[in-house]
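In: no sequence on this one, just coordinates:
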């Protein structure tokens, strides 16, 4: 496995490749020793374009490690369009599961942003959780970047 750390508006992130597929996106910088491969360079470029508002979909080979159920959930997440959201309950109904199980799979998503678990909201539009260093603030940032309308009660208060 090889990796590449990069700067983003959310801080340092590290993307990892294994056998020609992306397998993880982690928050923070990786230890030295990573190697830039053509795939990791392409992933960095696409992430930069996403953060610059120039990309809405990722075109990268993915192979996240997880259970069969988690992979079904992650596949469903990739079908949520840019700038749109779904609820844990809607996904649970679609996949014949429970909202809690959907939330668990979202929390174990090894490729956040690329597999857009930030587009999944709780009942009544509640943000729920998020795996990034800043948690819900990071989720709010990503949804704002995509132009998602959040209920006024969920928008960040400025004082």
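Out: All right, it came through fine. Since this is a predicted model, take the numbers as computed values, not measurements.
In: use CA for all of it now, contacts and neighbours both
Out: Will do.
In: how close does residue 1 get to residue 40?
Out: 11 Å (Cα to Cα, to the nearest Å).
In: and for those two, which residues touch both?
Out: Each of 16, 17 lies in contact with both residue 1 and residue 40 under the rule Cα atoms under 8 Å, 6 or more residues apart in numbering.
In: who has more neighbours out of these two?
Out: For the pair residue 1 and residue 40, the greater number of neighbours falls to residue 40 (23 against 12), based on other Cα atoms under 10 Å.
In: strands of this structure, residue ranges please.
Out: 2-8, 11-18, 21-27, 86-87, 120-121 (DSSP state E).
In: quick one, which of those gets closest to residue 139.
Out: The minimum distance between residue 139 and the strands of the chain falls on strand 120-121, with 9.6 Å, by Cα to Cα.
In: packing partners of that closest one?
Out: Using 3 or more Cα pairs under 8 Å, 6 or more residues apart in numbering; DSSP states H and E, the elements in contact with strand 120-121 are strand 86-87.
In: ok, and here's another one to check against it:
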């Protein structure tokens, strides 16, 4: 297992992976230096919209959380879905989706920042809601740029 960190604004993003399987992504204030897969540095700099060929370890299996994480992982870059839409896709309840998002071990790969409440409010994001706002703003700006090409 390899672990490293990269920057996103004032935050550090710790990534733990083995080959193409990512086991943990965590936003923290301080972290030891160390290389991460290039897909993370490109994505967080707004230079890429994909993590391929990396995949989240959380999408494996047939548990309700794995179904939720797969549904969230399918949300296209720059788009959002509601907790209810994810619940319908994963055959569960929106509150279960919220619980799964709060425990998401691989944020970014399972882009929980793209899941919003039905009324358009952001919901939550650990450790700081501002990270979710910044990620959505970055994706909206890049998507707008792509649309002009």
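Out: Looks like it came in fine. In this text, all values refer to a predicted model and were calculated from it rather than measured experimentally.
In: let me know which of the strands of the first structure is tucked in deepest.
Out: strand 120-121 (a mean of 24; mean count of other Cα atoms under 10 Å).
In: which residue in the second structure aligns with residue 77 of the first structure?
Out: Counting by TM-score structural alignment, residue 77 of the first structure corresponds to residue 72 in the second structure.
In: before we move on, back to that, so for residue 65 of the first structure, which of the strands of the first structure sits nearest?
Out: Nearest of the strands of the first structure (Cα to Cα): strand 21-27, 6.8 Å.
In: mind giving me the packing neighbours of the closest one?
Out: Looks like strand 21-27 of the first structure contacts strand 11-18, helix 38-51 (3+ Cα pairs under 8 Å, 6+ apart).
In: hmm, who's touching the last one?
Out: It stands for helix 38-51 of the first structure. So helix 38-51 of the first structure is contacted by 3-4, 6, 8-9, 15-17, 20-22, 55-56, 58, 60, 145 (Cα under 8 Å, 6+ apart).
In: switch the cut-off to 10 Å
Out: Residues from elsewhere that reach helix 38-51 of the first structure (Cα atoms under 10 Å, 6 or more residues apart in numbering): 2-10, 13-17, 20-22, 35-37, 52-61, 113-114, 142, 145-146.
In: ok, residue 15 of the second structure touching residue 24?
Out: Yes: the criterion here is Cα atoms under 10 Å, and residue 15 of the second structure meets it with residue 24 at 5.7 Å.
In: report the set of residues contacting both of the two.
Out: With Cα under 10 Å, 6+ apart as the test, residue 15 of the second structure and residue 24 both reach 3, 106, 107.
In: now the first one: closest residue in space, sequence neighbours ignored.
Out: By that I understand residue 3 of the second structure. Spatial nearest neighbour of residue 3 of the second structure, excluding adjacent residues (Cα to Cα, 6 or more residues apart in numbering): residue 16 at 4.3 Å.
In: how about the last one?
Out: Using Cα to Cα, 6+ apart and skipping residues adjacent in sequence, the residue nearest residue 107 of the second structure is residue 25, 5.6 Å away.
In: contacting residues around the one you found?
Out: 3-5, 13-17, 40, 56, 104-110.
In: kindly recompute the last result at 6 Å.
Out: 14, 15, 106, 107 (Cα atoms under 6 Å, 6 or more residues apart in numbering).
In: how close does it sit to residue 147 of the second structure?
Out: Counting by Cα to Cα, the gap from residue 25 of the second structure to residue 147 of the second structure is 29 Å.
In: run through the helices of the second structure in chain order.
Out: With DSSP state H, the ranges of helices along the second structure come out as 38-44, 64-73, 83-90, 94-102, 129-148.
In: relative to residue 68 of the first structure, how far out is the residue nearest to residue 10 of the first structure when sequence neighbours are not counted?
Out: Using Cα to Cα, 6+ apart and skipping residues adjacent in sequence, the residue nearest residue 10 of the first structure is residue 138, 7.2 Å away. Note on residue 138 of the first structure: its distance to residue 68 of the first structure, by Cα to Cα, is 27 Å.
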